[in-house]
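Visitor: Predicted model and sequence follow; I will ask about them next.
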Amino acid sequence: VGRTGKLKTTSDCMSEYLTEITSDLRLVLLGNIGCGKTSSGDTILGQVSPVSSVTTRSCTLRQGYSDGRSVTLVEAPRWYWNEQTPDEVQAQVFSCVALSSPGPHAFLLCVPVDQSAKTELQAVSALEKVFGPESVQRHTLVLFTYADRLKASGKAENVEEYIASERSDLLKLVEKCGDKFHILEKGEGWREKKTVAELLEKVEQMVKAAGGQCYSCPAFQEAEDKVRQRQLQLVRERRSNRPETIQAGYGGQFHSERQLLPLVEEDISLDDG
């Protein structure tokens, strides 16, 4: 968002093309119920997620390839809106941290462009409290969803102009996230592939601006240490009891905390007690 109050264009946000591609982009999808998190993940990965009639309170992990990149998506529950106990919130935050270990390259805050952004502004504040201000300023991108629905309603043909001229709440949200945003356009064939390619290039631009590193903070470091400790314990237990069950990855070794998490998510927590 420039000083004139207008949103920066795609070319402004992507001033140079990255020649070095991150080998594995780890993205955490955040947003309220009905914000388009799952459908956005479908669009990014080019695959349809399993249909579920149950609203999950756990993080879900999806992996695939998109625009020539390996992409890991962690869809987080809305712990920043729900009235939950501290223990429930802590468990959900830990699950998010462990699945995106050693840290996400970007938090994608999914925001329906045709709805009020009041709760999303609350979510940004919660994100800052849990992961620190830098997680928002340098590693969060506002992903505007349902642009097709807005156009179909006849309210706007140009989504960027609509946001800049009529939606001060959305402008404020983008400003809080360091002027980083993307409008996810749904469509057939090349149009949808183009919007996904632009999104991933923006994420890589964010990574480059952050020194080429994924986001990390004490919460991520603590969770990674705990998962590694549990990993060693599980390997020892299964090696002594059922050696054939520990064959995970090459040479019987776990290659990432994400491979281990399904085995431990029910009995591990951030509470040392």
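Guide: On my side now, so go ahead.
Visitor: going forward, measure contacts between C-alpha atoms and count neighbours the same way
Guide: OK.
Visitor: What degree of burial does P86 show, as a neighbour count?
Guide: Using other Cα atoms under 10 Å, P86 has 10 neighbouring residues.
Visitor: Oh, that last question was meant for L150, not what I typed.
Guide: L150 has 19 nearby residues by other Cα under 10 Å.
Visitor: ok, now V159?
Guide: Neighbours around V159, by other Cα under 10 Å: 18.
Visitor: my read: it touches A147, true?
Guide: Yes - V159 lies in contact with A147 (Cα atoms under 8 Å); the separation is 6.9 Å.
Visitor: where do the contact lists of the two overlap?
Guide: Counting by Cα atoms under 8 Å, 6 or more residues apart in numbering, the common neighbours of V159 and A147 are I183.
Visitor: and the comparison structure, right after this:
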Amino acid sequence: MGTKFLTSTQGSSMQSMLRVVLFGNTGADKNNVIKSMLIGENLTGEKNGLCTLYKSERAGRRISVVEAPGWHGHSQQTPENIKEEITRSVLLCPPGPHALLLVIPVKTLSEEPSVGEMNAAEMHMELLSERVWKHTIVRFACDEGVEEPTIRKHVQSAEKILEKCGGRSHVLQTSACGSQTQTSELFQKIDSLVEESRGDVFIPQAYYELIQKKTQEASGATELRQRRGSLQHNPPNVNKHKGDSEEKKSAETARHSDDGSKITMDFTQFVLILMGAFGALLGSVAGAENGVRGSFIGVVFGIFVGVLVALFIMYVYTHFYSKQTTQSAS
């Protein structure tokens, strides 16, 4: 999102600006978490509604921490003003927080959190949308003197939430809240989270929907421009039907021409045969006066004369009558 990266002496990438929002139920000791991030800093924050904004600068890093209002234990009947403030908390560090810390307190004398408490934490986080888990780290804030078995019980109770946020978690021991090691570990996990999400920050749902709408509109406009460009480079053939009609007409003309040629050929053969037969008949009748020999000669001569007459008739038809008929048709 345009955030500048710095490189620490350990070689891990760190961001010059760090924006974090803290969530947790009422009574969760979120102040210990804030102290662990803003060591030695004045914790007097700026009140904004029910949220509190803390700002600091450490080792060249500008840090903004927003404390969101808590909810009551395992109650899922949250007042509307609390829901609104939880949603508004992510708007106090624009363009959006790099990480969301869900604080789960680990008390010395208490057993692990109830299923109802974990369900309430899950429900309140998802007021920000399902996308919230991509940017969430679960922070177990332990009282001083809490033993390892108690911590493990709390981690097991939060198993469903940890699964949703990819297992990202961090344990804060109260006795070590001012430790440089504690702070470095937290910052390293936040930096790793930012690297995983390729620098993306959590965008509030209203902005996210607006971005999606603008993206869809831009995509639709791009598709429309591509279609227009395609039409400009490949315009529709407005003469297509005309060309098809002319092509059809040419095919029909060629077919009629072929049919005409066939008819002409058949007619020629018919005329030759007819005239030959007619000439043979006349020749045989004329030569019959001279006997059989005369009749035979008459037939041959008659066929010859008949063929000549037929050829003459076809010549006249082809060179005169047929041309006149074609010109009249044109």
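Guide: It's in. For clarity, every value in this text was computed on a predicted model and none was experimentally measured.
Visitor: Post the TM-score for the overlay when you can.
Guide: Overlay of the two chains. TM-score (TM-score structural alignment, normalised by the length of the first structure): 0.60; 193 aligned residues with a Cα RMSD of 3.3 Å.
Visitor: Now do the same for A219 of the first structure: helix, strand or coil?
Guide: Under DSSP: H, G, I helix; E, B strand; the rest coil, A219 of the first structure falls in the helix class.
Visitor: In the second structure, what residue corresponds to it?
Guide: The alignment partner of A219 of the first structure in the second structure, by TM-score structural alignment, is A206.
Visitor: measure its match to S169 of the second structure for me?
Guide: Distance, A206 of the second structure to S169 of the second structure, by Cα to Cα, to the nearest Å: 28 Å.
Visitor: Quick check: stretch 182-193 of the second structure compared with the first structure, mean distance?
Guide: Once the two are superposed, stretch 182-193 of the second structure sits an average of 0.6 Å from its aligned residues in the first structure (mean Cα distance after the TM-score superposition for the first structure).
Visitor: which parts of that stretch are buried?
Guide: Residues of stretch 182-193 of the second structure classed as buried: 182-183, 186-187, 189-193 (neighbour count, 16 or more other Cα atoms under 10 Å).
Visitor: I'd like the distance between V136 of the first structure and L27 of the first structure.
Guide: As judged by Cα to Cα, V136 of the first structure and L27 of the first structure stand 14 Å apart.
Visitor: Now the common contact residues for those two.
Guide: Listed as contacting both V136 of the first structure and L27 by Cα under 8 Å, 6+ apart are F107.
Visitor: what range in the first structure matches the longest helix anywhere in the second structure?
Guide: Looking across the second structure with DSSP state H, the single longest helix is helix 240-287. Using TM-score structural alignment, helix 240-287 of the second structure corresponds to no residues of the first structure.
Visitor: if you count what's nearby, which of A206 and S169 of the second structure comes out ahead?
Guide: Using other Cα under 10 Å as the criterion, A206 of the second structure and S169 rank with S169 on top: 19 against 10.
Visitor: residue in the first structure matching that one?
Guide: Matched across to the first structure, S169 of the second structure falls on F181, judged by TM-score structural alignment.
Visitor: Could you look up the SS state of V71 of the first structure?
Guide: Judged by three-state DSSP, the three-state class of V71 of the first structure is strand.
Visitor: which residues touch it?
Guide: By Cα under 8 Å, 6+ apart, V71 of the first structure lies in contact with 24-27, 45, 63-65.
Visitor: quick one: contacts of the helix or strand hosting E84 of the second structure?
Guide: Assigned by DSSP states H and E, E84 of the second structure belongs to helix 80-89. The contact list for helix 80-89 of the second structure (Cα under 8 Å, 6+ apart) reads 21, 49-51, 66-71, 124, 127-128, 204.
Visitor: Greatest separation within those: which pair is it?
Guide: Put simply, by Cα to Cα the two of the contacts of helix 80-89 of the second structure set farthest apart are W71 and P204, 19.9 Å from each other.
Visitor: Compare those two (neighbour count), which wins?
Guide: For W71 of the second structure versus P204, neighbours defined as other Cα under 10 Å are more numerous around W71 (24 against 21).
Visitor: Can I take it that that one is in a helix?
Guide: No - looking at W71 of the second structure with three-state DSSP, it is coil, so not inside a helix.
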